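*Asks:* here is a sequence together with a model predicted from it:
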Amino acid sequence: MEWSRFTEITRIAYFSMEIGLSQEIPTYSGGLGILAGDTIKSAADLNVPLVAVTLASRKGYFEQTIDSHGYQHEQPVSWDIASQMERLPVRVSVPIEGRAVVVQAWLYRTKSPAGGVVPVLFLDTDLEENTPEDRAITDVLYGGDQRYRLKQEIVLGVGGVRLLSAMGFRIFQFHMNEGHAALLTLELLNKTRNLSAATWTETLAMDRESVARRCVFTTHTPVPAGHDRFPYPLVAEVLGDTLLPFEELRELAGHEDLNMTTLALNLSRFVNGVAKKHGQVSQAMFPGYEIHAITNGIHPLTWASPYMVALFNDFIQGWAVQPELLVRIDLVPDLQVWEAHQGAKAYLAQYIKEVTGQKLELDVLTIGFARRVATYKRNDLIFHDLERLLALGEGKLQLIFSGKSHPHDEEGKRLIQRIHEMINTLEGRITVIYLPNYNMDVAYRLIPGVDVWLNTPTRPLEASGTSGMKAALNGVPNFSVLDGWWIEGHIEGVTGWSIGAAPTELHADESSRDEDALDLYNKLEYVIMPLYYQQRQAWIQVMKNAIGKNAYYFNTHVMMRRYVTEAYLQR
């Protein structure tokens, strides 16, 4: 059993509902999964003893198509799991609706050019032993209704712990990347029952402390929809009390319903948000808990364009394993930085021509905006005042959008329609492009090829915003609301530009749309566009600053070192 060598050392188990490692393995929906994939890659680079656990998601998240009216449609993703990874001969069962549902695992090896390897286990219920309904549990990421989601989270949390144990893994820390995996704590409680205590209250307190010493929890969003809650009647039907009596479960997960975030908070020794601001917002959301902050990052070698990789290799040897060396970017001649960027822009222009038939002008300032389409992200804020936008940008501005809306988010889908209306409304005056089916491959082409990366969420709902870090790595300055990581990375006019007021809110401020749009237009007209068109050398210095003052620090190598020293090893 060649895979058994992974069980020879004690490891950290990293649980995530979604993981984005490559486009050939489409088991992710967006930022959470990409962050998980980048984390695993950096763990391999740094030889951190990690094993990752996720779901097979045989039909992916969804493939997006957009019709002539700008409306999003979803289709399953077709991919062959057997061609990407190895089926393991170990099986376990989990309790679902009174049945023993069998779970198997597929092994993928994440390999680093530096020699490290991290095993990733993809959990799968598509087995002959299971009913047709149960075989489909691990089909669609975030698919179906609450019952389907709860079943998936039982497979992930309970099935994941059981498979690790059955395979012989020795785990000293369990890291829950968001609350989807929180049911693993119930399985750990089950395995550490203290039978010597006199009452169940004493038992719970002792077992809770024992489990919490082994658990780390990262919460990723202040948006309520990102925190799973399941009514207890549903929990009784699907999970039952096989893992924990309901009286105890209510003490740990909330009395009104099973709140996965509450469960994780109550059974973790270390809890963190994904940026300094998000840590403060989370502390306000969950008073009584100590919330730390470890800012997210990106995996440098994955997200640098081929043109930037060649440039860095020539002038900053070792940057991929030691991204802190990117502080030396000023050693690179300005002209070569500009030519590398223009190469990425031409690469994007070719892709746009193939996909949409539209033409991207290489000498026109191009703004990119791509992320999940949801109302709080305000994807359409730049269209707030069309007269002002036309007055400052006609013939001098190009806008590129991309992003998927959740299949059940009708307001998000209407946002996509509005952006498509703008394509027709502004045709011949300002080029507006929408790239469909936003995924890792699209991001790899889009982000390095634009000139400015735009982000306009409602403060303080953007927990991190790792796409902006990918832009900075490629010398693309950020133009963003002061939220998430950008509060830490922003130096006005040096690394990029802010939009709107200072970041003082701890709760959503829905009243800032007019003010933010006005600041956006003013900075575009009076600062950004004159710099781009009239002061090329100064513009290139901002590009260099994005690399040398942002990308050198905001990466998953730095992030993983912080997790190791602040979370995993502090017991």
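*Replies:* Done, it's in.
*Asks:* going forward, measure contacts between C-alpha atoms and count neighbours the same way
*Replies:* Fine.
*Asks:* mind listing what the closest residue to Val481 other than its chain neighbours touches?
*Replies:* Nearest non-adjacent residue to Val481, counting by Cα to Cα, 6 or more residues apart in numbering: Ile499, 4.5 Å away. Neighbour list for Ile499: 456, 479-482, 516, 519-520 [criterion: Cα atoms under 8 Å, 6 or more residues apart in numbering].
*Asks:* give me that answer again for 10 Å
*Replies:* 454-456, 479-483, 515-523 (Cα atoms under 10 Å, 6 or more residues apart in numbering).
*Asks:* and what of Pro407?
*Replies:* Applying Cα under 10 Å, 6+ apart, one finds that Pro407 lies in contact with 61-62, 64, 72-74, 142-144, 413.
*Asks:* apply 6 Å and report the result again.
*Replies:* Pro407 is in contact with no residue at all, counting by Cα atoms under 6 Å, 6 or more residues apart in numbering.
*Asks:* in which helix or strand does it reside?
*Replies:* Pro407 belongs to no helix or strand when assigned by DSSP states H and E.
*Asks:* look up how far His227 lies from it.
*Replies:* According to Cα to Cα, to the nearest Å, Pro407 stands 18 Å off from His227.
*Asks:* try Ala501
*Replies:* Between Ala501 and His227 the distance is 28 Å, computed by Cα to Cα.
*Asks:* who has more neighbours, the two?
*Replies:* Each of Ala501 and His227 has its neighbours counted (other Cα atoms under 10 Å); His227 has more, 17 against 14.
*Asks:* count of neighbours near the nearest residue to that one once chain neighbours are set aside?
*Replies:* Spatial nearest neighbour of His227, excluding adjacent residues (Cα to Cα, 6+ apart): Thr261 at 6.1 Å. The local packing of Thr261 (other Cα under 10 Å) involves 23 other residues.
*Asks:* next one: His278
*Replies:* Neighbour tally, His278, other Cα under 10 Å: 30.
*Asks:* what do you get for Leu21?
*Replies:* 23.
*Asks:* with the one 3 residues further on instead?
*Replies:* Residues lying near Glu24 (other Cα under 10 Å) number 14.
*Asks:* ok, and the closest non-adjacent residue to it?
*Replies:* Per Cα to Cα, 6+ apart, closest to Glu24 is Trp79, 7.3 Å.
*Asks:* helix, strand or coil for that neighbour?
*Replies:* Three-state assignment for Trp79 (DSSP: H, G, I helix; E, B strand; the rest coil): coil.
*Asks:* here comes the other one, which I'd like you to weigh against the first:
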Amino acid sequence: MKAIRRFTVRPVLPDALKPLSDLARNLRWSWQAETRDLFRSVDPERWAAAGGDPVRLLGSVPSARLAELAGDRRFLRRLSAAADDLADYTSGDRWYQSQERSAELPAAIAYFSPEFGITAALPQYSGGLGILAGDHLKAASDLGVPLIGVGLLYRHGYFRQSLSRDGWQQEHYPVLDPHELALAPLTEEDGTPCHVTLALPGGRRLTARIWLARVGRIPLLLLDSDVEENDLGERDVTDRLYGGGSEHRLLQEMLLGIGGVRAVRTYCRLTGHPAPEVFHTNEGHAGFLGLERIAELSDAGLDFDAALEAVRAGTVFTTHTPVPAGIDRFDRELVARHFGPDAELPGIDVHRILHLGMESYAGGEPNLFNMAVMGLRLGQRANGVSLLHGHVSREMFSGLWPGFDAEEVPITSVTNGVHAPTWVAPEVVRLGARQIGAQRAEDAMTVGGSDRWDSVADIADQDIWELRRVLREKLVLEVRTRLRASWRQRGAGTAELGWIDDVLDPDVLTIGFARRVPSYKRLTLMLRDRDRLMELLLHPERPVQIVVAGKAHPADDGGKRLIQELVRFADDPRVRHRIVFLPDYGMAMAQKLYPGCDVWLNNPLRPLEACGTSGMKAALNGCLNLSVLDGWWDEWYQPDFGWAIPTADGAATDDDRRDELEAAALYDLLEHRVAPRFYERGRGGLPDRWIQMVRQTLTHLGPKVLAGRMVREYVERLYAPAARAHRALTPEAARELAAWKARVRGAWSRVTVEHVETSSAADRADRAELGASLGVRVRVGLGELAPDDVEVQVVSGRVDAEDRIADASVVPLKPAGGGEEGRWVYEGPLSLDRAGPFGYTVRILPSHPLLASPTELGLLAVPPEGAGEGAGVLMR
């Protein structure tokens, strides 16, 4: 007989052990080894059975064992030390509080994401976006940055993956009980649970409970629609991560954005936490948060335009996708139905809402509401997640700023990082602590600093190589355990599985490849020439072994076919001891996989990998990267510590030919450079050159790939400027800025560049000397605008064969007279500071002290044909 409800009956902790509950309920244990060791010592077998989850562990320990521990003075001393350490960690000053002029930094930042990968014990993530969000919160906690995380609580998480006998992906959706997770309901002062409510079409309501997770110093608010107040359809809104159709996804994103802001307001009211001055939306899923904040300001007396300016000032938007297909887009009628007088945010004109997300630019789909477009229109500051991705994003969204070169689109980049204490193996940490001390090793992983990482140069070659061998051996044992469990799920009997005892070899070069399985990541590129791959795997002197893992989206049959193709190859008795596919890739597996691999493989279609942080996690464990120059690897690759797979990206190369060429390049690298380097031995019997590459990986990449470095960049380059802009946009300033923008937009059609001339005869001869200076004189028409409303610029630089200016320098010109009938003269010098083909042009942009960028309005005036003496200057 099946139970209609399942819950855990927990033993009552003796008073002496009460701190165990606090330690279990703060997710800092997931990256704090001493606390995990403490819980392991409670009952090692039950700790393993609980999957390393303290909450589950405490729900299973017999009362007799708890009574025994309550009388164990040594255990109580360890418990007291762990509790004191957590108290110091959560209350003491850290990097953020020690900054000069720290009072000018944001009092609080609200960080919204559709998924958070904190720990396998809280499975609320699908892949890189969620893991990045989790690492962002952990690094912010380590640095003392006052973040509030906001997300949804999915009762089925993403999904658990297994394989059928023939290698087809199977999905399972175990139900998660919030009471069995490291969560607590946010409650009012009288103890009643806190809720947020959204209005839906037809008079329906969507209600969600607010759950609170503690991520070190950071509160994480998760909204859960599975509550009695909802009808069945509304209860299922937060059923699965990235599940359901368009309306289901729209409701999830409305709840995340609008409900999330309301949850933040509730949390701050109840706890006294400072209200956020900056709102950061991690990808476009939470973009509706800006609408809720506009509604708040409208209720306080601002009109829509002024409220929009105030909201934009304090909003940061991060885009993670390099392709339009990766962005959530909704039919405009679906969006319109969920807003307005009969639904949510009735005080805002639906047409104003639609305008924020419509693709109203050349090449856009006029009937689609684009969440990333709304994110960019609602956020004054935006960024991609690597230098290359920033460039790709500026190209992709350039239609929002017509007339500007893509390089001037106001999207910067902050390259992602990873949280070292989460991803670095304990063995690596211990070796570092032995070398530089435990505190300096911890600082190296959290705050960063190349001086701490430089000490890796002093670690003996023998110690590094022994460490690599230990980690490889642990991975081999882990793979065999997981592979045996997978085959049992596939229906194999014990008698069939003896071969698993010989799978992988702790002395063989081990390559890892693990990620989500969309087509662009090319899971099966390694299978392009199966005979050649087989030769590499079975080489008599320099064999290679490969560990592969990954999940395809449940609706992606193409991705499932790729997995099946790989699994069927790995099932071949000739190679199954050298290549394995491990199902159910997640954080717990990843933490074992990264350290044990010698090489981390990544072969996406360039430039479709926005960042690709798995290679960063591997690098922090001394694993070398073998990757296409995409994402972060394009930015930081050096031949001293890895290999770049050449790309066949010529315009005349079709997809099939491209894959063939790039697979051949991959095989060549493995056969002729990677494997020989691993197996060659120096005089001392060690692979000296390989060890040197490991050392270079740690010293050069270590400080760069840290989430602490990433979060510091967000604070300095985005959060702090956004907070200053937020404070400057008082209600009166917001009204003034909105009125100024309306006036400029209305008058811009009459802004013109009428004539351009220079004072140098050499210019007219199309020749000039390097180091010379030209005087530029421009006559402009400003119509109803004044010089204070605009900036007139001369833009110069090298020119290509089509006279396009590259690597441009911008110099503002100064008013030099005029004013009759709106005509003005501007003048200024142009320095000829570069040899070779050189050109210049003149343009007019709006200018206001409260603009974050002169390109913000997307308005531009340039000379018409024949307005000047010529655009090119040739120099020698």
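*Replies:* Looks like it came in fine. Here the structure is a predicted model, which means the values were calculated and not measured.
*Asks:* for the aligned residue in structure 2 for Val77 of structure 1, which non-adjacent residue is closest in space?
*Replies:* If you follow Val77 of structure 1 across to structure 2 using TM-score structural alignment, you land on Pro174. Leaving aside its chain neighbours, Pro174 of structure 2 sits nearest to His156 (5.7 Å; criterion: Cα to Cα, 6+ apart).
*Asks:* what's the answer for Leu76 of structure 2, then?
*Replies:* According to Cα to Cα, 6+ apart, the nearest residue to Leu76 of structure 2 is Ala70 (7.1 Å).
*Asks:* got it, and Gly548 of structure 1?
*Replies:* Residue nearest to Gly548 of structure 1 in three dimensions, not counting chain neighbours: Val327, with 4.1 Å by Cα to Cα, 6+ apart.
*Asks:* quick one: the strands in the stretch 1-150 of structure 2, in order.
*Replies:* With DSSP state E, counting those that start in this stretch as the criterion, the stretch 1-150 of structure 2 has strands at 109-112, 147-152.
*Asks:* turn these into JSON lines, columns for mean neighbour count and distance to Asp571 of structure 2.
*Replies:* Listed next are the strands of the stretch 1-150 of structure 2 as JSON lines, based on neighbours: other Cα atoms under 10 Å; distance: least, Cα to Cα, whole Å:
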{"stretch": "strand 109-112", "mean neighbour count": "24", "distance to Asp571 of structure 2": "42"}
{"stretch": "strand 147-152", "mean neighbour count": "27", "distance to Asp571 of structure 2": "39"}
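*Asks:* would you format those strands as TSV with distance to Pro639 of structure 2 included?
*Replies:* Formatted as TSV, the strands of the stretch 1-150 of structure 2 follow (distance: least, Cα to Cα, whole Å):
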stretch	distance to Pro639 of structure 2
strand 109-112	37
strand 147-152	38
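*Asks:* among those, which is nearest Val778 of structure 2?
*Replies:* Proximity to Val778 of structure 2 (Cα to Cα) singles out strand 109-112 among the strands of the stretch 1-150 of structure 2, at 44.8 Å.
*Asks:* tell me the gap between the closest one and the middle of its chain.
*Replies:* How far strand 109-112 of structure 2 lies from its chain's middle: 14 Å, per Cα atoms, centre = their mean, to the nearest Å.
*Asks:* swap in stretch 135-147 of structure 2?
*Replies:* Averaging C-alpha positions (Cα atoms, centre = their mean) puts stretch 135-147 of structure 2 14 Å from its chain's average.
*Asks:* quick one: what's aligned to the residue nearest to Val481 of structure 1 in structure 2?
*Replies:* For Ile499 of structure 1, the aligned position in structure 2 is Ile645, judged by TM-score structural alignment.
*Asks:* swap in Thr221 of structure 1?
*Replies:* Checking with TM-score structural alignment, Thr221 of structure 1 has Thr321 as its match.
*Asks:* map Asp461 of structure 2 onto structure 1.
*Replies:* In structure 1, Asp461 of structure 2 lines up with Asp334, judged by TM-score structural alignment.
*Asks:* that match and His341 of structure 1, how far apart?
*Replies:* For Asp334 of structure 1, the distance to His341 of structure 1 - Cα to Cα - is 11 Å.
*Asks:* what about those two, which has more around it?
*Replies:* Set Asp334 of structure 1 next to His341 and count neighbours by other Cα under 10 Å: His341 wins out with 24 against 18.
*Asks:* which helix or strand contains the more buried one?
*Replies:* If you go by DSSP H and E, His341 of structure 1 is part of helix 334-356.
*Asks:* for Leu390 of structure 1, same thing?
*Replies:* Using DSSP H and E, Leu390 of structure 1 falls in helix 386-393.
*Asks:* Pro646 of structure 2: how many residues sit nearby?
*Replies:* Neighbours around Pro646 of structure 2, by other Cα under 10 Å: 17.
*Asks:* and it, how far from Asp659 of structure 2?
*Replies:* Distance of Pro646 of structure 2 to Asp659 of structure 2, given as Cα to Cα: 11 Å.
*Asks:* check contacts around Asp451 of structure 1.
*Replies:* Contacts for Asp451 of structure 1 (Cα under 6 Å, 6+ apart) come out as 366-367, 476.
*Asks:* please apply the same query to Val77 of structure 1.
*Replies:* By Cα under 6 Å, 6+ apart, the contact list for Val77 of structure 1 reads 59-60, 62-63.
*Asks:* ok, so of the residues you listed, who is nearest Thr203 of structure 1?
*Replies:* Gly60 (41.1 Å).
*Asks:* which residue in structure 2 lines up with the closest one?
*Replies:* Aligned by TM-score structural alignment, Gly60 of structure 1 pairs with Gly157 of structure 2.
*Asks:* just give the number of residues close to Leu446 of structure 1.
*Replies:* 27.
*Asks:* aligned to it, what sits in structure 2?
*Replies:* Correspondence of Leu446 of structure 1 to structure 2, assessed by TM-score structural alignment: Leu593.
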